[in-house]
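Asks: Sequence first, then the predicted structure:
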Amino acid sequence: MTIRFDGRVAIVTGAGNGLGRVHALELAKLGARLVINDFGGSRDGKSGGSSSEAALAVVEEIKALGGAAIANGANVADFEQVSAMVEQAKAEFGRVDILINNAGILRDKTLSKMDMADFRAVVDVHLMGSAYCTKAVWDTMREQNYGRILMTTSAAGLFGNFGQANYGAAKMAVAGLMNMLAIEGKKNDIRVNTLAPIAATRMTEDVMPEALLKAVRPEQVTPGALYLVSEDAPSKVILGAGAGVFSSVRLVETAPVYLGGELTPDTVAAHFAQISDWSTAVPRDDANQQVAAFFETAMKGLKA
């Protein structure tokens, strides 16, 4: 069955350029009506803003394709502006089915050289922006008993990267936000996933080698994003995507080891190879599974 979005209304943040623009255009081609959100700021968020010129240009592209779209210049780090954006979407289209949290900024420096205001600014856009936008659509999606939400993470957050402490912290945090919301949204058919893209955009133009930039296009990522917001999408999935290559990422935990007796740092050190035996690793569906595994291991150890 071909995935389509006829009758669906989608909000895509940071959709004036790069990945967000391509996500929005492809959603429109497959029948969705769009809210194109873009603050109009620079890549670091320090200049520009409060302008939706870039968003308006994408709206015109969508209309030229025969689609329906409106522009919005809300700053995702401002909950009042985001709430007004959702009200605008509902007034124009009557509902909101899909939210793609794509907006972001970069202020890269090592932590030793980083101003804490720059740390906060990046977290405000990536993490708080995703939380604000999600909160703003949440009740509507619950009332509809339907919603598809996509977070955007990064390999920098999932695995680490030099000089991106603020960005990496925020990008790991949105995966944690997904973990919670996928559970909370289940009874109302709100599915929440996360995309980990690798693509040539203004966000990556000077942090990737030129050869790699030429090989990775946003158009090669967007099919994964659209699958994750489709009607039959999974939930609580992190999907890596780039250069036509896809992977699935998840947290796993090694089998709990009961040490017992007199616990000291030396005890942990002596057993650390066993504790960190990744051949025993399994995923957890939620926190309760980890707690249960610990208690079961402890009880067995006490009885031994």
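Replies: Thanks, I have it. Numbers count the residues shown, from 1 in each chain.
Asks: From here on, just use CA atoms for contacts and neighbour counts.
Replies: Fine.
Asks: For N145, give me its contacts.
Replies: 188-190 (CA atoms under 8 Å, 6 or more residues apart in numbering).
Asks: how about those in a markdown table, adding distance to V249, neighbour count and secondary structure?
Replies: Formatted as a markdown table, those follow (distance: CA to CA, whole Å; neighbours: other CA atoms under 10 Å; DSSP: H, G, I helix; E, B strand; the rest coil):
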| residue | distance to V249 | neighbour count | secondary structure |
| --- | --- | --- | --- |
| N188 | 25 | 14 | helix |
| D189 | 22 | 18 | coil |
| I190 | 21 | 23 | strand |
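Asks: try this one side by side with the last:
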Amino acid sequence: MRQELDGRVAIVTGAGGGLGRCHALALAERGAKVVINDLGGARDGTGGSLTAAEDVVKEIETLGGEAMADGASVTDYAAVEAMVARTMERWGRVDILVNNAGVLRDKSFAKMNLDDFRFVVDVHLMGAVNCTKAVWEIMRLQNYGRIVMTTSSSGLYGNFGQSNYGAAKMALVGLMQTLSIEGAKNDIRVNCLAPTAHTRMTEDLGAALPLDQLGPELVSPGLVHLVSEDAPTRCILAAGAGGFERAYVTLTQGIRATGADAREQVAARFGDISDRSDEIVPEMGAAQGMIELGKLQKALGA
């Protein structure tokens, strides 16, 4: 076993199978002690059993590692707090949080009921919020923490029938952007992972993808880097089939349009507004306002 994460304690949600299991095994292989959190429900979030989590614990123990199973629902903050308390009681710290738990309730927006929309957002977004909140103060006091949000190309770029899932996954990017700023002074690094992998979450795709080349274990090397001591922060790492890419939220230089015909100027110069030649990756949200105020000052001759 490699020991680059020796002494580190990790919580991985949704770790009873698929990506979460592979992440947990990869972390354990490198010396981390791992909490295998899994509600054990179906793909749509119904039901529950600790069996899957316990099976992964046995795998890790067979490899010579340390792990514990926990069946807390990430949507239940009290249960999440209790999970973290048990982790602290056993190992005394939490260094790594991988927010991986998720569900799917896919339908076109026209056919989707709001309960299914809320539930998916609650699991993906609020589940990550609950788990992050439960470990945040621990990481602040340690002056060390590594947190990964599991986003998706469905959130970054859209996908038919996944308005609920896509909205939740893009919201996690916004959460990551702010938490990475707030956590910097305490060496809490926060990143997003956008995986492409064949798990039970993608089983309906069938022959649409080369499923035998999309094993979830091919994504986990990227996850390990995002939680390592020399991890980046504010990174959106895409991974799948052995490929790794980085996605960015960018901002063009745009134009300034004022006056009674401002709307017409926007329409006429939309190509200039969309020109990506000098686009930037803002360090924080204020960058947009600074660019806009810079145009104003230039117009005023300041």
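Replies: It's in. Only a predicted model underlies this, so the values are computations on that prediction, with no experimental measurement involved.
Asks: How close are the two chains, by TM-score?
Replies: Once superposed, the chains reach a TM-score of 0.97 (TM-score structural alignment, normalised by the length of structure 2), with 301 aligned residues with a CA RMSD of 1.3 Å.
Asks: and which of the contacts of N145 of structure 1 is nearest to E26 of structure 1?
Replies: Set against E26 of structure 1, the nearest of the contacts of N145 of structure 1 by CA to CA is I190 (21.6 Å).
Asks: and that closest one, what pairs with it in structure 2?
Replies: Using TM-score structural alignment, the equivalent of I190 of structure 1 in structure 2 is I188.
Asks: That match contacts V148, correct?
Replies: No. I188 of structure 2 sits out of contact with V148 when judged by CA atoms under 8 Å, with a separation of 10.7 Å.
Asks: Compare the contacts of N145 of structure 1 with structure 2 and list the overlap.
Replies: Mapped onto structure 2 and checked by both residues aligned by TM-score structural alignment, their matches' CA atoms under 8 Å, the contacts of N145 of structure 1 keep the contacts 188-190.
Asks: and of those, the nearest to L56 of structure 1?
Replies: I190 (29.1 Å).
Asks: what's the average distance of the lengthiest helix in structure 1 to structure 2?
Replies: If you go by DSSP state H, structure 1 has its longest helix at helix 165-184. Once fitted to structure 2, helix 165-184 of structure 1 is off its aligned match by 0.3 Å on average (mean CA distance after the TM-score superposition for structure 1).
Asks: list the buried ones in that helix?
Replies: 165-175, 177-179, 181-183 (16 or more other CA atoms under 10 Å).
Asks: What is the nearest of the contacts of N145 of structure 1 to Y132 of structure 1?
Replies: When the contacts of N145 of structure 1 are ranked by distance to Y132 of structure 1 (CA to CA), I190 comes first, at 16.3 Å.
Asks: Would you check that that closest one makes contact with Y146?
Replies: Yes. With contact defined as CA under 8 Å, I190 of structure 1 counts as touching Y146 (5.4 Å).
Asks: just the strands in the stretch 51-200 of structure 2 please.
Replies: Taking DSSP state E, counting those that start in this stretch, the strands of the stretch 51-200 of structure 2 run over residues 67-70, 96-99, 145-150, 188-196.
Asks: So what's the residue count around the corresponding residue of structure 1 for A78 of structure 2?
Replies: Under the alignment (TM-score structural alignment), A78 of structure 2 maps onto E80 of structure 1. For E80 of structure 1, the neighbour count with other CA atoms under 10 Å is 13.
Asks: Kindly report the same for V249 of structure 1.
Replies: Around V249 of structure 1 there are 15 residues (other CA under 10 Å).
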